[in-house]
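Asker: A predicted structure for the sequence below; I have some questions about it.
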Amino acid sequence: MATAIRHASLGTSAGLPVTPDTAMRVAAVYACVRLISGAVANLPMDVKRRVDENTREDMSGSDLWSVLRRKPNGWQTPSQFKRMLQAHVLLRGNAYAQIVRSRGRVVALNPLNPDRMDVSQNDALELKYTYQRRDGRRVVMSADEVMHLVGLTLDGITGVSAITYARETIGLSMAQERHGSTTFKNSARPSAVLKHPGQIGPEALANLRASLDAYRSGGDREGQALILEEGMDLSPISMTSEDAQWIESRKFSRTDIAMFFGVPPHMIGDTEKSTSWGSGIEQQSIGFVTYTLEDHLTTWEETANRDLVSADDVFVRFNRKALVRGDIKTRWDAYVKALQWGVYSPDMVLALEDENPRSDGKGGVFYDPPNTSGGKEGRADEPKETPPD
């Protein structure tokens, strides 16, 4: 194993090396990583116990619940911890956290730099984790000491990063960024040929080049006319950025990067295509939750249940109801249906909205489903009809 931090520096046809750090300087990559990591970070993780086949008990206040919901370690909040590890998965393909136990109970999760970790498997199929600390010392840990989140994997041991396979697209985007910066630094003026009827000396040529560079650098000279002396003539010979469809090529790169991360283009600001408007955006957002975000949530849940939970009747699960916290219409439509069909009581709905129970004490009533036989007979809150004379 290398004795220094390993950065996957991958050369590209565009001539620029791509690493997780340089890739984050590309706007589309940063937006995709921020979007997915933020969604995972904002969803709370619940710890529950399976009482029987149909009953689940909330284990809020347990040691593991406190680690996942209150304080994963001595310096991070739960959202910081989850956002960091999810970013590691997206950019490196793996995320690691040291599991700190006391008397068999998980009391802390310390994140580890994935560039300092080396994973190997022996003939007995046991995993060994060798971590290089900041002082250069190597620490060997067993599988039960490490929480290991694995992204897309080809060997079943470590994950592969999207940066590895998207490096050509990201490298092209980086080259386009550099080209655009250089172009606008020179006031977006095209290259040109200056024609002189005679011949000028080296000193005059140097002065001419200096004056042209100062003119092209923009600033106070922006918009002023170029004055040519001694009968010189200027002839542009190169295409502008628009003529070369530079902006259009950047759009293609942005869409390709979003595809690698499984993010709908409109979620990173690419909403120019007509098919992305109206119901198209809604369906793409649903697809993002179903096919991209759910994949990462399942990885977290299964890893936590494997590495952090020792009892067979205890499990960790994300509270996916928080996904609709920003959509009040969808949230309350679901509440109304749950009340109508007797799934929730009013007090349960109030609890989900962080509100106190009803003050009249009638919030614990479960309403009978509509259009069922004898539905109104069991309703204690409705008056019974008086038979006719």
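Answerer: Perfect, I can see it now. Numbering: from 1, shown residues only.
Asker: from here on, contacts and neighbour counts on C-alpha atoms
Answerer: OK.
Asker: and the end-to-end length of stretch 161-168?
Answerer: 13 Å (C-alpha to C-alpha, to the nearest Å).
Asker: beyond the biggest helix by length in the chain, next helix or strand please.
Answerer: Within the chain, and with DSSP state H defining each element, the longest helix by residue count is helix 167-185. The first helix or strand that comes after helix 167-185 along the chain, using DSSP states H and E, is strand 192-195.
Asker: put this beside the first:
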Amino acid sequence: MKWSTRAKMAMKAAVAGWRGQGFDFSSWFGRTFWGIDNSKLANNETIFSVISRLANTVSSLPLKLYHNYDSVINQAADVLINAPNQNMSGFDFINKVEVSRNEHGNGYAVIMRDIRMQVEAIIPIDPTYVTPFLNTDDDTLWYEIRGTGGTYYFHNMNMLHVKHITGSSRWIGLSPIEVLKNTLQYDKAVQEFSLSEMEKKESFKLTYDANVDEGKRKAVINDFRKFYKENGGILFQEPGVTIDEIERKYVASDTFMSERITRSRVANVFNVPVSFLNDTEGQSYSSNEQMMIQFVNMTVLPIIRQYEHEFNRKLLTEKDRKEGYYFKFNLGGLLRGDTTARTAFYQAGIRSGFLEQDEVRRLEDLPPRGGNAAKLWVSGDLYPIDMDPNQRKGGEKQNESKTEE
């Protein structure tokens, strides 16, 4: 690929927003883009449950831009957090990308920039229309997007891409649903078999003795047909006639065990505790707090770190990063624990001098009070941490006794 071609492709991505053409992607996809959803997400309850939980959890986490631990705002942060594009909020944007990541293995969003190369909009893209590829001339990563209005190419710095695991030779993440293909087929087969068995009517076997004549046989058969058609009632068993029910092989517990196996495999692939899929058998958590710690450390943290790295690399400039700017999700809400645990933590923090009372109020969504509440205290019992020890209770007496000695 010649340098002039690469430059044109890069500029095409950069100016797509301010030129107006394609800002709302009207020339990219028509109504057929959304179509009818026949995916596993729409027709499998277990998959819908786990993807909903992951997407809602990630999109509900507070996201802020920080500068050396202080929360700040700039154009990129305002677009990402408040209005990624003209059609959705920040919650909707992250929710859609996370659903795509879990359903297809990849979540894509195009970064639209204005004439000053500042972030103007971020628009999620259907993964089925996107193909990553390497430019053989300089080994840079590009993304090909096939739309109804034509084919578009975006440099990797203009495309947010979050994914499931990949190998060293792949840029496309593995789809968890593809990994679960055999499990879902088995689960569907069991459900269809169970449904067909439950829809079947009871079966019986009529046995006649040798002394039962033809007329009596017809009368018994007619009575039994009426009984079977009415699905119950009174049936008189004639002498010489035996009625035995044919045992059905369907057992409800078989379906229950199959569902448990499916839930366990889905939980393993999506890396969530199986209790999140309403299966509590065999769980050994002593508290909900322990379960949430495992969920946060093993599931949520790797996901949000991937988002944070994408945001920091592609929404912030190199100068911003060197000056200490970074995006960060706040996981504190998932690890707050119950009232007793939070109270003990806050008390220890205040008495040990690493939490201000106003910081505690902010964590509990209460307004700060200022004054002494904005100071660090140490127990003794509780003085401002910068107070002269001589001014503390008993401090003067101790100094006088030392002087006399």
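Answerer: Alright, I've got the coordinates. Quick caveat: nothing in here was measured; it's all calculated off a predicted structure.
Asker: related to what we said a few turns ago, the longest helix of the first structure against the second structure, how far on average?
Answerer: For helix 167-185 of the first structure, the mean deviation from the second structure after alignment is 2.4 Å (mean C-alpha distance after the TM-score superposition for the first structure).
Asker: quick check: closest non-adjacent residue to residue 118 of the first structure.
Answerer: residue 130 (5.2 Å; C-alpha to C-alpha, 6 or more residues apart in numbering).
Asker: in the longest helix of the first structure, what's buried?
Answerer: 167, 168, 169, 170, 171, 172, 173, 174, 176, 177, 180, 183 (16 or more other C-alpha atoms under 10 Å).
Asker: so can I have JSON lines of these showing distance to residue 231 of the first structure?
Answerer: Converted to JSON lines, those look like this (distance: C-alpha to C-alpha, whole Å):
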{"residue": "167", "distance to residue 231 of the first structure": "50"}
{"residue": "168", "distance to residue 231 of the first structure": "47"}
{"residue": "169", "distance to residue 231 of the first structure": "47"}
{"residue": "170", "distance to residue 231 of the first structure": "47"}
{"residue": "171", "distance to residue 231 of the first structure": "44"}
{"residue": "172", "distance to residue 231 of the first structure": "42"}
{"residue": "173", "distance to residue 231 of the first structure": "42"}
{"residue": "174", "distance to residue 231 of the first structure": "41"}
{"residue": "176", "distance to residue 231 of the first structure": "37"}
{"residue": "177", "distance to residue 231 of the first structure": "38"}
{"residue": "180", "distance to residue 231 of the first structure": "33"}
{"residue": "183", "distance to residue 231 of the first structure": "28"}
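Asker: of those, closest to residue 199 of the first structure?
Answerer: For the buried residues of helix 167-185 of the first structure, the closest approach to residue 199 of the first structure (C-alpha to C-alpha) belongs to residue 183, at 30.0 Å.
Asker: my read: the closest one touches residue 189, true?
Answerer: Yes. The criterion here is C-alpha atoms under 8 Å, and residue 183 of the first structure meets it with residue 189 at 7.4 Å.
Asker: quick check: the aligned residue for residue 218 of the second structure in the first structure?
Answerer: Using TM-score structural alignment, residue 218 of the second structure has no partner in the first structure.
Asker: ok, residues contacting the helix or strand hosting residue 218 of the second structure?
Answerer: Element membership for residue 218 of the second structure (DSSP H and E) is helix 214-229. Contact with helix 214-229 of the second structure is made by 208, 233, 234, 235, 238, as judged by C-alpha atoms under 8 Å, 6 or more residues apart in numbering.
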